[in-house]
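Visitor: Sequence first, then the predicted structure:
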Amino acid sequence: MSIVPARPSSADTRAGRSPVAPLLGLAWLHFLNDGAANFLPGILPAILVGLHAGAASASGIMAALLIGQGFQPFAGWLSDRLGGKALAILGVSGTTLGLILVGQSRGLPTLLAALALIGVSNALFHPQSLALARSLAKKRHGAIMSVFLVGGELGRGLYPLIASLVVAHFTTSGLWIVALPAIMSIPLIAPLLPPLVPRAANAAPVHWRRHARPAATLIAYAALRSFGLYALVTFLPIAWQHDGGSLVGGASLITVLLVVGVIGNVSGGLIADRLGRRIVLVGSSLLTAALVAIYLMSSGWIVWLILGLLGIAVFSALPVSVLVGQDIFPENRSLGSGIALGLGNSLGALLLLGFGVATSAFGVPTALWILPPVALMCALLAARL
């Protein structure tokens, strides 16, 4: 397979245009895309009630949303072949449409179809947008990647809360309201983005054998890390409502975890630029193991503080793992980011199905004790990257 990383257009490079406006526009699209792709945990307890399903069904519903991200490596390959910016625009448009369709679903089959559309569209968006973000950086790739990723993490954190507020007042049929910012923004931001040029005909091939070992380590790390995060955002709100909490209160748990985690996104990239990537990846995993255990043993107001610290720990590794994936595959950075995010997320979704079985057998609080050992396994893998 002959592919090279997509680059910004030669016209934009010669013009020496400032990357600030495209970067902020790209970060805003990331906010909209990841919000539309990750709102579900905030309203999942209400959906389970509407479907007359138990907590174990949450894993299957979330897997339908997430497993499509395994399409990301192919989307990265396609992005480098086609260049441009169409896949990124198509992706955020598809997640927005899927969000609207979830609100119009009246049964499990149509719900799963809408979630599958969101998952595939999310996979289309990320590889090309990540390549666009890196192409805007002359240096300090970690810092630039952190700015881009902050948009996505804010969307992931705020949309569950926003969606829960809308559903609490208008039921799920009002979810189209949540899609309005994307509908208005996409036509305005698309012209700001510099198109990527497609790969050259004489591009260097991907050296699969040379990359096999580090790629396998990264995939295992990303899968376990994603599984741990998915288990938290899926089952913390369910446990909260089971204990008598409200739908909005459960969604607020996710918002605290993910929005405060933006601090980790920014600091992780900056620390990696100064001290190295392995320190960030290992430190993030060790802190995650400790903080999950502390959270499970705590109660009262302190859990909110612990969740914020946990978000910082978890998301400090995200920009670094993307850069590691891109550098493992220097011939095709879109493929590398697709593996670091998409394939890892998809495998994490499969692991989440098994976790659903554990919640049925042992209950959600007991099953969550699986997560600290999983984070320690991530630390061991990160030490080899």
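Guide: Perfect, thanks for sending it.

Visitor: Please make it C-alpha for all contacts and neighbour counts, starting now.
Guide: Fine.

Visitor: Against residue 305, how distant is the closest residue in space to residue 335 that isn't next to it in sequence?
Guide: Once flanking residues are discounted, residue 335 sits nearest to residue 76: 4.5 Å by CA to CA, 6 or more residues apart in numbering. Per CA to CA, to the nearest Å, residue 76 is found 37 Å from residue 305.

Visitor: Neighbour count for these two, which is higher?
Guide: Per other CA atoms under 10 Å, whichever of residue 76 and residue 305 has more neighbours is residue 76, with 32 against 14.

Visitor: Please compare the first structure with the one that follows:
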Amino acid sequence: MDPAPVSVSSSSDAAPAGPAQTGAVAGILVAVSLGHFINDTIQSLVPAIYPILKDGFRLDFGQIGIITLVWQLTASIFQPLVGIATDRRPQSYSLVAAMALTSVGVLMLARAGSYGAILAAVALVGLGSAVFHPESARVARLASGGRHGFAQSIFQVGGNAGSAVGPLLAAFIVLPYGQGAIGWFAALSMAGLVLLAGVGRWYAAHRRKPAAAAAPRASGVDPRQVTIAIAVLCLLVFSKYFTYAAISNYFTFYLIERFGLSVGEAQVRLFLFLAATAVGTLVGGPIGDRIGRRTVIWFSILGVLPFTIGLPYMGPVGAVVCALATGVILASAFPAIVVYAQELLPGRVGMVNGLFFGLAFGMGGLGGALLGEMADVTGLTVMFQAAGFLPAIGLLAWFLPDLKGARRS
């Protein structure tokens, strides 16, 4: 492996310091978070416009499923591959390329006149996301000033906000004006392209600094333990995103069916849940910086268990309270998981980012599909009762090594 990844990874542990640099680094964090907001806003448009595509092209649910498969496969499978490639040869302007791919995909989707053109368009949108996440998360780490959890939280909350806003924009812009209105979102992605060009200039200048030549600090963990720990983290991501998929996809239907709420009332409660996940994402990273990421991972996965188990047995207010508590606590896990994995594998930040962001995206889609099939067979209440035990997988966090202790030894 050439020395390029060493320079980037080492600098990820030592972002520029000093009063003169603080504002610039904070600006970069805000910029990549805004870029994440734009990326995930556009990504969330894809499922939001399924009704338009289904009616306009007379698609069946199987064809809608193929659209989802193509979009999610390109967005999830390619992420670790992009991460591995950029570990070996970092690309300062890859974020610009990512937003350009997304822009082309959006314009193609607006003008698509056939099913094949739709598949090609969503593949480009997914590929843009696959290129965006590994390097943008690396830039957030570079700009962290050593507060890696805090930087991950700022970066990820932009994505949370975009995922929540996208369907609203689709409802107010695309649904009334039709498929062609999707093209208006290319203006948003082009604004992101300009924003990320500035990030690319900072990234290129930062990589050229002589201070970035030091080797990354080893985790101090036995390679076999590292393999086990990464496998455990992947299982925790599975638990987190299947639990998240249960609420984000089916909580509105549950409230309507079980308590007789209107669609509008149920959607308000879903937005409250999405807001709670944004709060959890924002606080999870800084808390991990203070008390340790392993502790946050323990609490954030296992801590939701009483709420997820209790949710289907509560009344309308109690169910919402359980959902909000689940959103806050569960969302605090992901920044800690990503940074913990980065510390387990120093020098392979891009691969780690691609693996876990891709896995999160894939597990969310898979969880939504499988839990939906289960709800069709057993009913929503039984599905929520079964899904409530998924966070018990968090017991596997026992096998995560103490990285601080490993370094001291």
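Guide: Looks like it came in fine. Note that this is a predicted model, so its numbers are computed, not measured.

Visitor: if we can go back for a sec, doesn't residue 129 make contact with the residue nearest to residue 335 of the first structure?
Guide: No. Contact criterion CA atoms under 8 Å: residue 76 of the first structure and residue 129 do not qualify, at 9.8 Å.

Visitor: contacting residues for the residue nearest to residue 335 of the first structure?
Guide: Counting by CA atoms under 8 Å, 6 or more residues apart in numbering, residue 76 of the first structure touches 124, 127, 128, 332, 333, 334, 335, 336, 337, 338.

Visitor: what do we get in the second structure for the last one?
Guide: Put plainly, it is residue 338 of the first structure. Counting by TM-score structural alignment, residue 338 of the first structure lines up with residue 354 in the second structure.

Visitor: ok, how many other residues are close to its match?
Guide: 29.

Visitor: One more: residue 259 of the second structure?
Guide: Residue 259 of the second structure has 12 nearby residues by other CA under 10 Å.

Visitor: excluding its backbone neighbours, what's nearest it?
Guide: Nearest one to residue 259 of the second structure, counting by CA to CA, 6+ apart, is residue 316 at 6.4 Å.

Visitor: which residue is nearest the middle of the second structure?
Guide: Closest residue to the average C-alpha location of the second structure: residue 357 at 5.3 Å, with CA atoms, centre = their mean.

Visitor: Quick check: what element follows the host helix or strand of that one along the chain?
Guide: Taking DSSP states H and E as the definition, one finds residue 357 of the second structure inside helix 349-378. Sequence-wise, the next helix or strand downstream of helix 349-378 of the second structure (DSSP H and E) is helix 380-387.

Visitor: Outside of that next one itself, list whatever touches it.
Guide: Contacts for helix 380-387 of the second structure (CA under 8 Å, 6+ apart): 242, 243, 246, 250, 254, 308, 309, 311, 312, 371, 374, 375.

Visitor: ok now that helix, how far from the chain's centre?
Guide: 25 Å (CA atoms, centre = their mean, to the nearest Å).

Visitor: Also stretch 85-101 of the first structure?
Guide: The answer for stretch 85-101 of the first structure is 15 Å, by CA atoms, centre = their mean.

Visitor: Taking the contacts of residue 76 of the first structure, tell me the two that lie furthest apart.
Guide: 124 and 332 (15.7 Å; CA to CA).

Visitor: Quick one: map residue 118 of the second structure onto the first structure.
Guide: Under TM-score structural alignment, residue 118 of the second structure pairs with residue 111 in the first structure.

Visitor: contacting residues around the equivalent of residue 382 of the first structure over in the second structure?
Guide: Under the alignment by TM-score structural alignment, residue 382 of the first structure pairs with residue 397 in the second structure. Contact analysis of residue 397 of the second structure by CA under 8 Å, 6+ apart lists 232, 233, 236, 294, 297, 298.

Visitor: do the same with residue 282 of the second structure
Guide: Per CA under 8 Å, 6+ apart, neighbours of residue 282 of the second structure: 150, 153, 154, 156, 157, 332.

Visitor: Keep only those that are still in contact in the first structure, please.
Guide: For the contacts of residue 282 of the second structure, the aligned pairs still in contact in the first structure (both residues aligned by TM-score structural alignment, their matches' CA atoms under 8 Å) are 150, 153, 154, 157, 332.

Visitor: Which single one of the residues you listed is nearest to residue 277 of the second structure?
Guide: Nearest member of those to residue 277 of the second structure, counting by CA to CA, is residue 332, at 7.9 Å.

Visitor: Skipping adjacent residues, who's closest to the closest one in space?
Guide: Nearest residue to residue 332 of the second structure, sequence neighbours excluded (CA to CA, 6+ apart): residue 284, at 3.9 Å.

Visitor: separation between residue 193 of the first structure and residue 178 of the first structure?
Guide: Taking CA to CA, one finds residue 193 of the first structure at 24 Å from residue 178 of the first structure.

Visitor: no wait, residue 158 of the first structure
Guide: Taking CA to CA, one finds residue 158 of the first structure at 11 Å from residue 178 of the first structure.

Visitor: Show me which of those two is the more surrounded one.
Guide: residue 158 (23 against 20).

Visitor: check contacts around that one.
Guide: Per CA under 8 Å, 6+ apart, neighbours of residue 158 of the first structure: 35, 255, 259.

Visitor: cool, residue 353 of the first structure as well?
Guide: By CA under 8 Å, 6+ apart, the residues touching residue 353 of the first structure are 59, 60, 63.

Visitor: One more: residue 292 of the first structure?
Guide: So residue 292 of the first structure contacts 310, 371, 372 (CA under 8 Å, 6+ apart).

Visitor: And the second one, what's its match in the second structure?
Guide: Right, the one you point to is residue 371 of the first structure. So, by TM-score structural alignment, residue 371 of the first structure is matched to residue 387.
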